[in-house]
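K.L.:
One predicted model, sequence on top.
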Amino acid sequence: MTDKKKTVLVTGAAGSLAKRVIARLHGRYHVIAVDFRRKVETEPDIPSYKIEIHKRGFEDVFRRHKIDAVLHIGRIFPHEHDRTRRYNANVLGSKKLFELCRKYGVAQVIVHSTYYVYGASAYNPALLDEDAPLKASEVTQDLVDSVELENLAQIYLWKAPELNITILRPCNVLGPGVRNTMSVLLMRPLVPVLVGFSPMMQCLHVDDMADALVAAFEQNKPGIYNVAPDDYVTYQTMVEQSGCRKLPVPSVPPMLPKMISSALNWGSFFPPYLVNYFKYPVIIDGRLFRQTFGWTPRRSLNDIFSYYRKHKLLPH
């Protein structure tokens, strides 16, 4: 009897989101775990590799396994490495990945992007749909790699239709184990807030984002999709609901918050390049994804924030 299970390669396997995706796929598909930070401990029947995605060893994985689909979740966050290392991994590494997918006949690629690519501006419309311009790199060089990765994925979306590329742009993904900037921020007991600003924000539990990635893979409807709930909350409410105390930071003149962040070495949780996101709302319209894939988030805002409240009660 022939084994009809698809083989799925998941990048960023050490991350909380990727681990949840792998758990959902395991058993129904053959899963291959890849990470560029460390070799991930997995189930015995899940091959795991530590690779540099822009180096030669990555191709060996494609030679060794007949890969049907790639879920490209792995990326280096701006607070983790310098700009050059990030660009090499996130942009050049992704280009290598797309080329390997073409060379070895991979039939589907899901790319995990971010709403940050839209850029935070006082002139943003109330709801940003998938056709809105990606202006983040105009605001700060530290988001260039995020925008370049998106642009690259869009080029391959049209240039290589056989890859069936789906690009997902989620809002703030939060919850247990997540190490992105917003999650690192909400873990802290004392959190900076800009005086005079409290923009609306959207939040998604990491379990709901894992479900979204699996839905995008299983239904295979290529295109570009925002992933977000239809409710919002102000940044200051997020901070309060997560059990953080607020540290007011003057926002005038505009460079002051960036100078304070740099001077106090707040780069990992209040990085200068994201200051505008704490000033201006970036609300994305997630209707297209919800309607196309029949997906709705199951976790409430309280489910999300209660994790951060409980974390602060634990002995450290």
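P.N.:
Ah, there it is. Residues are numbered from 1 along each chain as shown.
K.L.:
going forward, measure contacts between C-alpha atoms and count neighbours the same way
P.N.:
Noted.
K.L.:
Please list all residues in contact with the nearest residue to residue 25 once chain neighbours are set aside.
P.N.:
Excluding its sequence neighbours, the residue lying closest to residue 25 (Cα to Cα, 6 or more residues apart in numbering) is residue 31, at 7.1 Å. The contact partners of residue 31, by Cα atoms under 8 Å, 6 or more residues apart in numbering, come to 7-10, 22, 25, 46-47.
K.L.:
Helices of this protein, residue ranges please.
P.N.:
16-25, 57-64, 83-87, 93-103, 136-139, 144-159, 181-187, 206-219, 235-241, 256-263, 287-293, 301-313 (DSSP state H).
K.L.:
this is the comparison structure:
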Amino acid sequence: MSEQKRPHILVTGAAGALAQQVIQRLRQDCDLVAVDFREQVYLGDDIPSYCIDFNKRVFEDLFRRYDFDGVIHLGRIQSSQLTRMRRYNANVLGTQKLLDLSHKYGIRRVVVLSTYHVYGATAYNPALIDEEAPLKSAGLSMDLVDSVELENLANIYLWRYPELNITILRPCNIVGPGVRNSISTLLGSEHAPVLAGFSPMMQFIHIDDMATALVLAYHHQARGVFNVAPDDWVAYQHALQLCGCRRIPVPSIPPSLARTILRTLKLKSFPSYLMNFFKYPVVIDGRLFAREFDFTPERSLKEIFRYYRENKHPV
């Protein structure tokens, strides 16, 4: 009897902590190729690793050479990175190129990492936001346009090419060791800004649980869009207290004053385009993903906050 062929999977965003966690979970049973737009990373002799711009012709050579079965696309550039145009080229045009090549070379499984930021933060958000809610971020902040367009692209390919079996995941705030996003930087700082009079409810998912969710999503081929979040949440200011942060109140009116103060304090971890997310709650409903993929986060909020309390990195 012939030995079953190991799946060959392309993982993008390989320089990030989340992608490396996913790779560690898959390497025993899959042949992996790692790619990142920003830098080449060494992941062991068994995993070829490349630093490639998806929009360059050489990217297609990987599809010819490795005969991929699946793609896990974690290479979304955060809004705090690069200029708006370079970010758009990487996130939107790069993702379009990736999906075009996936269709051209007969890929049968694609998982795309998005973000809950696409819903936008407004005073009129429902208590629990499900996957059917409109994506309002593009109308609220130009800095989140590329995140919404990336999702819209993935949705177009999801319905146009059902054979790609695309799953799009919208996680809440991903935090934990190695995570370098804005909220993780705030939780790990000695002093953190808060908008005076506001303390919205927030959700947090540990990087270990998010990596598990991505692996589950890859193996269990359910097409569609899914929120990924635990069923508990906490007020932002209380989360800072539990992480041992000293809060710095910043007046929220007028918005230009808040931005000026943040620039003066050099608090890049509190970007102005996310200011509404520190005003209004954006609590997403993760029950559909939990049911469909039999997923339950293992890391509690208590454990997450203990990590940040014990690992302070002044900002």
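P.N.:
Looks like it came in fine. Not measured: the values here are computed from a predicted model.
K.L.:
Drop the TM-score for these two in here.
P.N.:
The TM-score (TM-score structural alignment, normalised by the length of structure 2) is 0.97; 314 aligned residues with a Cα RMSD of 1.4 Å.
K.L.:
Next, find the distance separating residue 257 of structure 1 from residue 155 of structure 1.
P.N.:
36 Å (Cα to Cα, to the nearest Å).
K.L.:
Show me which of those two is the more surrounded one.
P.N.:
residue 257 (22 against 11; other Cα atoms under 10 Å).
K.L.:
ok, now how distant is whatever residue of structure 2 lines up with the more buried one from residue 264 of structure 2?
P.N.:
Aligned counterpart of residue 257 of structure 1 in structure 2: residue 258 (TM-score structural alignment). As for residue 258 of structure 2, its distance to residue 264 of structure 2 is 10 Å (criterion: Cα to Cα).
K.L.:
Now do the contacts for the nearest residue to residue 142 of structure 1 once chain neighbours are set aside.
P.N.:
Counting by Cα to Cα, 6+ apart, residue 142 of structure 1 lies nearest to residue 273, which is 6.2 Å off, once chain neighbours are set aside. Listed by Cα under 8 Å, 6+ apart, the contact partners of residue 273 of structure 1 are 140-143, 258.
K.L.:
how close does residue 273 of structure 1 sit to residue 281 of structure 1?
P.N.:
15 Å.
K.L.:
same question, residue 131 of structure 1
P.N.:
17 Å.
K.L.:
between the two, which one's more packed in?
P.N.:
Between residue 131 of structure 1 and residue 281, counting by other Cα under 10 Å, residue 281 is the more crowded of the two (25 against 8).
K.L.:
hang on, isn't the more buried one packed against residue 199?
P.N.:
Yes - counting by Cα atoms under 8 Å, residue 281 of structure 1 does reach residue 199; the two are 4.8 Å apart.
K.L.:
Report the buried members of the contacts of residue 273 of structure 1.
P.N.:
Buried members of the contacts of residue 273 of structure 1, scored by 16 or more other Cα atoms under 10 Å, are 142-143, 258.
K.L.:
okay, now the closest residue to residue 277 of structure 1 other than its chain neighbours: neighbour count?
P.N.:
Excluding its sequence neighbours, the residue lying closest to residue 277 of structure 1 (Cα to Cα, 6+ apart) is residue 120, at 5.2 Å. Residues near residue 120 of structure 1, counting by other Cα under 10 Å, number 22.
K.L.:
Next up, the contacts around residue 120 of structure 1.
P.N.:
Here residue 120 of structure 1 is in contact with 136, 139, 276-277, 279-282 (criterion: Cα under 8 Å, 6+ apart).
K.L.:
now residue 282 of structure 2
P.N.:
So residue 282 of structure 2 contacts 116, 119-121, 125, 127-129, 200-202 (Cα under 8 Å, 6+ apart).
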